[in-house]
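> Prediction below, plus the sequence it came from.
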Amino acid sequence: MKTEQKPLLSGYGSETTAKEIIAGQELRGKTAIVTGGHGGIGLETTRALVEAGATVIVGARNVEHAREILAPLPNVEVIRLDLMDPNSVDEFATEFLKSDRALDLLILNAGVSFPPEIKDARGYDTHFATNYLGHFQLTNRLWETLKRSGNAQVISLSSIGHMTGPIDFEDLHFTKRPYDKNISYGESKTACSLFAIELDQRGQAFGIRAFAVHPGAILSGLVRHLSNEDLAAWGVTRKEDGTYSSSGGFKTVEQGAATSVWCAVSPMLNGKGGVYCEDCDIAEAVSADSQLQRGVRPWAIDPASAKKLWAISEELLNIPHDMIPNNRK
């Protein structure tokens, strides 16, 4: 059943924190995976889920560093995961599958933003490979354990950056056009949204629902690749100690994690999925030419584009077409 891309008037907002969302929730016996769950909004997401009693598996490139950060939290496990390396993605999934657990929550949180032009060993654009394609591969590998839950949620972190425009399906890796870090980032986040649209269509018959999330603008380590001039355009100053100050308009990490947690646990979303969410609510669908720094543009929730991207992704990864069956009527 298709969910309307229309706010539910949840009663929450941009200043709501993950702690407020998780209050009173009971997740004992539930298992969650949070990629990049040891830093920034990922860490706050992990903290909230653990507080409600869930067991959380964190995917991290540097396992020892992640374990050190997460040591104060109970019921957290760390498995190495490099989303740019398909072998690492497979190894992470294999390690998790050994535990024979159902997977109730899959939060695709890890990502990169605005690096210089870098391609992986396959020649794939860094933004596309890390933010989207690695997560697509991981979800496919974990499909059976998501089905086993019977009531799983997959949360794919998108961004308002999707407003830069639709995906150029003819040049995903910037081999024909000049590299533009803003367009590259924006297209990867459009891909993350389209992924949730198509995954929800395929998964709902098995009790799997998917959501795309814009966490909001947060001053975290993800902006480290931006120049001082780029930051200044956003009203941000980089301090000598590596931290940032701003003239306002940014969320705290606690607020940034709130929408992911809301999509994971809110009873308001029971029976719903395949929508783009922000500020702890389903976002408003806005026009393609909207200049608002909120809402979702039509190309990020277009079913035909979502289906096309899925097929291309299967080809890029040599994934069998029937691994996650297409249930479209």
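Yep, that arrived.
> going forward, measure contacts between C-alpha atoms and count neighbours the same way
Noted.
> and the closest residue to residue 272 other than its chain neighbours, how many residues sit next to it?
Once flanking residues are discounted, residue 272 sits nearest to residue 3: 5.6 Å by C-alpha to C-alpha, 6 or more residues apart in numbering. A count of neighbours around residue 3, defined by other C-alpha atoms under 10 Å, yields 12.
> what's residue 3 in contact with, if anything?
Counting by C-alpha atoms under 8 Å, 6 or more residues apart in numbering, residue 3 touches 272-275.
> Also residue 171?
Residues near residue 171 by C-alpha under 8 Å, 6+ apart: residue 177.
> hold the first one in mind and look at this next one:
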Amino acid sequence: MITEQKPLHSGYGPESTAQEIVSDQDLRGKTAIVTGGHGGIGLETTRALVGAGATVIVGARSVDRAREILASLPNVEVIRLDLMDPNSVEAFAKAFMNSGRALDLLILNAGVSFPPELKDARGFDTHFATNYLGHFQLTLRLWEALKRSGNARVVALSSIGHMIGPIDFDDLHFNKRPYDKNISYGESKTACSLFAVELDRRGQEYGVRAFAVHPGAILSGLVRHLSNEDLAEWGVTRNVDGTYTSSGGFKTVEQGAATSVWCAVSPMLNGMGGVYCEDCDIAEVVSADSQLQYGVRPWAIDPTSAKKLWDISVELLNIQKDTIPNVGTNLDSDRLLNVSIEEPVVNGQLSFTR
């Protein structure tokens, strides 16, 4: 069943917080994974889910740092995860799958924004590899656990940055065109939205629904790669102590986490999926040339592009096609990817929540 890309008028809005969303929720017995769930809006997402009774597994590049940050929260586990390293993704998924648990909520929150041109060991663009492709791989590796839930939700962090443009399928990794950090970031966030569209189509028969989320503009460590000139265009000043001052228009982390949590737990979304959400509601579709800082552009929810991206991703990861969940059947977790399971490699490229 296709969900209409049209606001529900949920009663929440841009100032709603993650804690407000879960105030009437009982998530005891539910298991969630939050990538990058130890910083920024990821940390607030973890707090909200744990506060409502869920057990949360956090994927983090630095396990010790994440455990230190999360030490005061009950029912939180940390497993190392480097989304740019397919072996690390495999190891994370295998550790969870070996627990035999069902996975009720998968929140694909970690990411990078606006780093200088950098490619991973495979030659993949950093934005594409971290924000999208690592999460694509992780989701497939966790497929059986999602199916086991019978009522799972996957939330992929997109961004209003998708308005920058559609994906250039002929040059995903900027091998032909000059690198542009804004275009690279925007295309990776378009990819996250398209992933939710195709995953929802494949998963809904098995109770797996997917959503894409624009959390809103939030000042965090994610903007550290931007120059002072770039920040000034957003009305932001970088202070000498590393903090930021803005002229307004930015959400707090508590507000930024609200839409992710709403998509994960709201009963209003029962039986729905495959839509792009913002401000705790389904976003409206705006024209391709719109300069509005809200709404979803048509290319980010186009089902043909979504399927094309899925198929290309399968090829990029060298996935054996007979193990892909075509609406969820016959996935062998030990044969999914042609990579070895070994200790993840730490390559110095940090991931941050967004």
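Thanks, I have it. This structure is a prediction, so every number in the text was calculated from the model and none was measured.
> TM-score of the superposed pair?
Between these two chains, after superposing, the TM-score reads 0.99 (TM-score structural alignment, normalised by the length of the first structure); 328 aligned residues with a C-alpha RMSD of 0.9 Å.
> one step back: among the contacts of residue 3 of the first structure, which are in strands?
Of the contacts of residue 3 of the first structure, the ones assigned to strands by DSSP state E are residue 275.
> Quick check on the contacts of residue 3 of the first structure: which are buried?
Neighbour-count burial (16 or more other C-alpha atoms under 10 Å) applied to those gives 272-275.
> The strand or helix carrying residue 79 of the second structure vs the first structure, average distance?
For residue 79 of the second structure, the enclosing helix or strand under DSSP states H and E is strand 76-80. After superposition onto the first structure, strand 76-80 of the second structure sits on average 0.2 Å from its aligned residues (mean C-alpha distance after the TM-score superposition for the first structure).
> tell me which strands and helices the next helix or strand after that strand is in contact with?
Later in the chain than strand 76-80 of the second structure, the nearest helix or strand by DSSP H and E is helix 86-97. Secondary-structure packing of helix 86-97 of the second structure (3 or more C-alpha pairs under 8 Å, 6 or more residues apart in numbering; DSSP states H and E): strand 76-80, helix 134-141.
> okay, helix 86-97 of the second structure sits on what stretch of the first structure?
Alignment of helix 86-97 of the second structure against the first structure: residues 86-97, by TM-score structural alignment.
> mind listing the helices for the stretch 201-350 of the second structure?
Along the stretch 201-350 of the second structure, the stretches classed as helices by DSSP state H, counting those that start in this stretch are 228-233, 253-256, 258-265, 303-316.
> mind listing the helices in the stretch 51-200 of the second structure by residue range?
All helices of the stretch 51-200 of the second structure, identified by DSSP H, counting those that start in this stretch, fall at 63-70, 86-97, 126-127, 134-141, 143-149, 181-203.
> Reformat the ones you listed as JSON lines; add mean neighbour count and distance to residue 167 of the second structure.
Below are the helices of the stretch 51-200 of the second structure laid out as JSON lines (neighbours: other C-alpha atoms under 10 Å; distance: least, C-alpha to C-alpha, whole Å):
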{"stretch": "helix 63-70", "mean neighbour count": "16", "distance to residue 167 of the second structure": "33"}
{"stretch": "helix 86-97", "mean neighbour count": "21", "distance to residue 167 of the second structure": "22"}
{"stretch": "helix 126-127", "mean neighbour count": "27", "distance to residue 167 of the second structure": "12"}
{"stretch": "helix 134-141", "mean neighbour count": "23", "distance to residue 167 of the second structure": "16"}
{"stretch": "helix 143-149", "mean neighbour count": "21", "distance to residue 167 of the second structure": "26"}
{"stretch": "helix 181-203", "mean neighbour count": "26", "distance to residue 167 of the second structure": "5"}
